[in-house]
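> My questions concern the predicted model and sequence given below.
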Amino acid sequence: MIKIFNTLTREKEPFKPIHENEVKMYVCGPTVYNYIHIGNARSAVSFDTIRRYLEYRGYNVTYVSNFTDVDDKMIKQAKKEDITVDELANRFIDAFMADTKALNIKPATDNPRATHMIGDIIEFIEALVKKGYAYEVSGNVYFRARHFQHYGELSKQNIEQLENGASQHLTQEEVATKEDPLDFVLWKPQKEDSEIAWDSPFGKGRPGWHIECSVMSTKLLGETFDIHGGGQDLQFPHHENEIAQSEAKTGQKFVNYWMHNGFVTVGNQNEKMSKSAGNFVTVHDLLKQEDATVLRFFMASTQYRRPIHYNDDNMQEARERVQYFKNLSQNIDYRLNDQTESKTNTELKELVETKISDFQTAMDDDFNVQNGLTVLYELMRAINQHLQESTVDKTVLADFKAEFVKIMTVFGVQFEDQSADLSKEVEALIQKRDEARSQKDFQTSDQIRDQLKDMGIVIEDTPQGTRWKRNED
């Protein structure tokens, strides 16, 4: 049984979806005013890995991740570039989709945009005003946080702490308009005629950030759904406010399992990577110099709640691991297609079954990928040793390879069938070289080896015959 650490309860809980074998999942997406850095991408990779594992375990997953396509930063950046907010959003939504595609992140079932749901947002706010949870002042609409009795439970903060913190960050306008320092904005008035805005019963303006996710998630997934994910920094105030306004409106539990991923850290002091700190590297730039599969595996190979430290050593380890996976896949393919007979190996068959079960047990424990991969590496070593034998169990190898491909897909690693696109020219050269070696014509054999090397093909002579692979350097 899968267990999930629920941020709300601070406990691992057995996962019981609302509908059997179906999972409804919402993950907070980016504010699209710039390229995403790998700290942003970590959240996308973490929850894509979780989604893929749930699918590997047989669940049908409806996965929704939004775009915040209007906010203060976007308005400021669009004005700076003398373009519309919509033009800015479209540019960086396209960039996000390109970057996540390169990282082999599955497309969401739906990517709602805040600006496409303005009517729904206004209706949601009106319902909160009608219930007395929200109030209008000078074109602003605020949510009465203190009226929601569970406010602060997700982030484990009490009302007094929150009030003191909020009081220190209020603007003069907020002091003049808010009933309570804790209250948060649902609707903002237009500040100048050129600023993007929509007509509403509260005056011309735009939605606040928190209300957008409540509306988009409940609109697409229902008043109560299974999983809500995002970075640790979203626990307060964003997710705390989502719970308050959603449950105040519907009277229903908003989310059953809250999940939050850890940060990407950099530097000797393990500082959180962020745009505000200026210590970030964008995925857009990094993909120009780094293999996308390596970058994906670097982020996917750490349990989602733990921090990841970005440095050269950890990236090099990810490169070596990915190459190890590829080599193993190629070696299995080669032995499955060589001319030797298959020999039953009951011990190996049982080991594969045991280790696959152990992998699932590790992953079922709050998606503990480190423990899962440790088990998998042990099995891979045993498979590699078996591949060196003169006779192998091809049935076991084929069964392992099929399961191995499924598991690697969870981590976003996919394998190419190298033989499928091997050109006739290369096939002919390999055959010609084999003939030259059999005739002890080593000069011709070496010449063909060098020719293939120039073509990016590396030849390996094994006891089972000649094999090849593409040069990854």
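Cool, the structure landed.
> drop to CA atoms for contacts and neighbour counts, all remaining ones
OK.
> Quick one: neighbours of residue 285, just the number.
Residue 285 has 13 neighbours, counted by other CA atoms under 10 Å.
> Please, which helix or strand holds it?
In this assignment (DSSP states H and E), residue 285 forms part of helix 283-286.
> okay, pairing it with this:
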Amino acid sequence: MHAWPASEVPALPGKGRDLRIHDTATGGRITLDPGPVARIYVCGITPYDATHMGHAATYNAFDLVQRVWLDTKRQVHYVQNVTDVDDPLLERAVRDGEDWTELAERETALFREDMTALRMLPPKHYIGAVEAIPGIVPLVERLRDAGAAYELDGDVYFFVECDPHFGAVSSLDAEAMRLLSAERGGDPERPGKKNPLDPMLWMAAREGEPSWDGGSLGRGRPGWHIECVAIALDHLGMSFDIQGGGSDLAFPHHEMGASHAQVLTGEYPFAHAYVHAGMVALNGEKMSKSKGNLVFVSALRRDDVDPAAIRLALLAHHYRSDWEWTDQVLADAVERLARWRAAVSRPDGLPADALVEEVRAALADDLDAPAALAAVDRWAELQSSGGGSDEGAPGLVSRTVDALLGVAL
């Protein structure tokens, strides 16, 4: 599966700062020192509907991570998956009377278009669950053969108690885990499981649903968590720098994935930092496909909203915060974009070297995009009153906003 084209990232004078970021597992900020190649895995979409603002906010956060690392003169090895076979996708295809593969391909293509328009830097590896199946089957077999997985009516489950670190990612108690498992795709009430929290690794073939050859597992399809583990281990190995996604993935998805990988390899941790973006609401409720309360990136683009304004609307909120999308949020972003473009259109201006360092410092401090925007706002306001004579300043500001914030002025 191919990703989307990369926009050019301008080079800035000097060097950026190491990223200090909030780690869900420890509950505090840690400073990451990845070495010359930074490694990040971000969980991708289940392509049964278009990209909404919740998606866009999540991928915007991890795009900033990439940009901070690139500014430190590191390479970035970024991997993202596409869950192109799963219950919600199959259910939507049945509802709409559409072939599930055509639905997945169409929505994945639209997602690529949205990411390109928003200037999100693409992953180095963009992998679908279906194409990963040949690598998933041996991992499930290894877990089963090691006694860390068991069969139940043909399905294969992971036994969470085999990982001594289980629970370290989300730090939730058993009851909270059980409730979230039921809410987020698990089946804690299924009779016969060793532990109600045990997640499915391999689902035996169901009538009328797609299935693949699973070798000794029989025909079926992979569970959600093992999909990402197989892709991450294949392309990044253990102990990569950041495992990322929305805050609703901390449990069960990232918790289970970490346990799968740690039992498979005997190593700890799966990732050095677990980083989670907040939720975006509309009309008082979290945007979600199940609720249908969605604002789509593609719909805004069709209405001729500048993608740079959409991106500024996302950047106006700290990535870990939960916030609500409103018409005013977008109007404020459109107005900010106009002010910034007017400021950099002048032939000269106030020196901007200090601004570059302000933006760098803000983003290195747990991706504080609102502080970075405020710094550019101050420069633009002073610029509007004139008085500067630095001919290179407007260009430097434009390149800084592009390189670090992904906004083309």
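Looks like it came in fine. Computed from a prediction, not measured in an experiment: that's the story for all the values here.
> which residues of structure 2 fall in strands?
Here structure 2 has its strands, by DSSP state E, at 20-23, 28-31, 37-42, 75-82, 125-128, 149-152, 155-158, 200-204, 220-222, 240-246, 271-277, 280-282, 285-286, 323-324.
> can you tell which of the ones you listed is closest to residue 178 of structure 2?
Closest approach to residue 178 of structure 2 among the strands of structure 2 is made by strand 200-204 (14.5 Å; CA to CA).
> Which residue numbers in structure 1 does that closest one align to?
Strand 200-204 of structure 2 lines up with residues 185-189 of structure 1 when matched by TM-score structural alignment.
> now do stretch 311-326 of structure 2
Taken onto structure 1 by TM-score structural alignment, stretch 311-326 of structure 2 occupies residues 296-311 there.
> and what of stretch 123-140 of structure 2?
Taking TM-score structural alignment, stretch 123-140 of structure 2 hits residues 108-125 over in structure 1.
> what does that stretch rub up against?
Applying CA atoms under 8 Å, 6 or more residues apart in numbering, the external contacts of stretch 108-125 of structure 1 come out as 62-70, 134, 186, 198, 200, 207, 211-213, 215-216, 249.
> for the stretch 201-350 of structure 1, what spans make up the helices?
Secondary structure of the stretch 201-350 of structure 1, counting by DSSP state H, counting those that start in this stretch: helices at 209-221, 240-250, 283-286, 292-300, 312-337, 346-364.
> Is it possible to get those helices out as JSON lines so that each row also shows distance to residue 57 of structure 1?
Conversion of the helices of the stretch 201-350 of structure 1 to JSON lines gives the following (distance: least, CA to CA, whole Å):
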{"stretch": "helix 209-221", "distance to residue 57 of structure 1": "21"}
{"stretch": "helix 240-250", "distance to residue 57 of structure 1": "29"}
{"stretch": "helix 283-286", "distance to residue 57 of structure 1": "30"}
{"stretch": "helix 292-300", "distance to residue 57 of structure 1": "18"}
{"stretch": "helix 312-337", "distance to residue 57 of structure 1": "22"}
{"stretch": "helix 346-364", "distance to residue 57 of structure 1": "9"}
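> Can you say which of these is nearest to residue 469 of structure 1?
Across the helices of the stretch 201-350 of structure 1, residue 469 of structure 1 has its closest neighbour in helix 312-337 (7.6 Å, CA to CA).
> now the closest one and helix 292-300, what's the angle there?
Helix 312-337 of structure 1 and helix 292-300 are oriented at 120 degrees to each other (axes from the mean of the first three to the mean of the last three CA atoms, to 10 degrees).
> Show me what helix 312-337 of structure 1 is packed against.
Secondary-structure packing of helix 312-337 of structure 1 (3 or more CA pairs under 8 Å, 6 or more residues apart in numbering; DSSP states H and E): helix 292-300, helix 369-387, helix 394-410.
> Residue 101 of structure 1 is nearest to which of these?
Among those, the nearest to residue 101 of structure 1 by CA to CA is helix 292-300 (9.5 Å).
> Show me what residue 406 of structure 1 lines up with in structure 2.
Match for residue 406 of structure 1 (TM-score structural alignment): residue 400.
> For its match, the count of nearby residues, please.
26.
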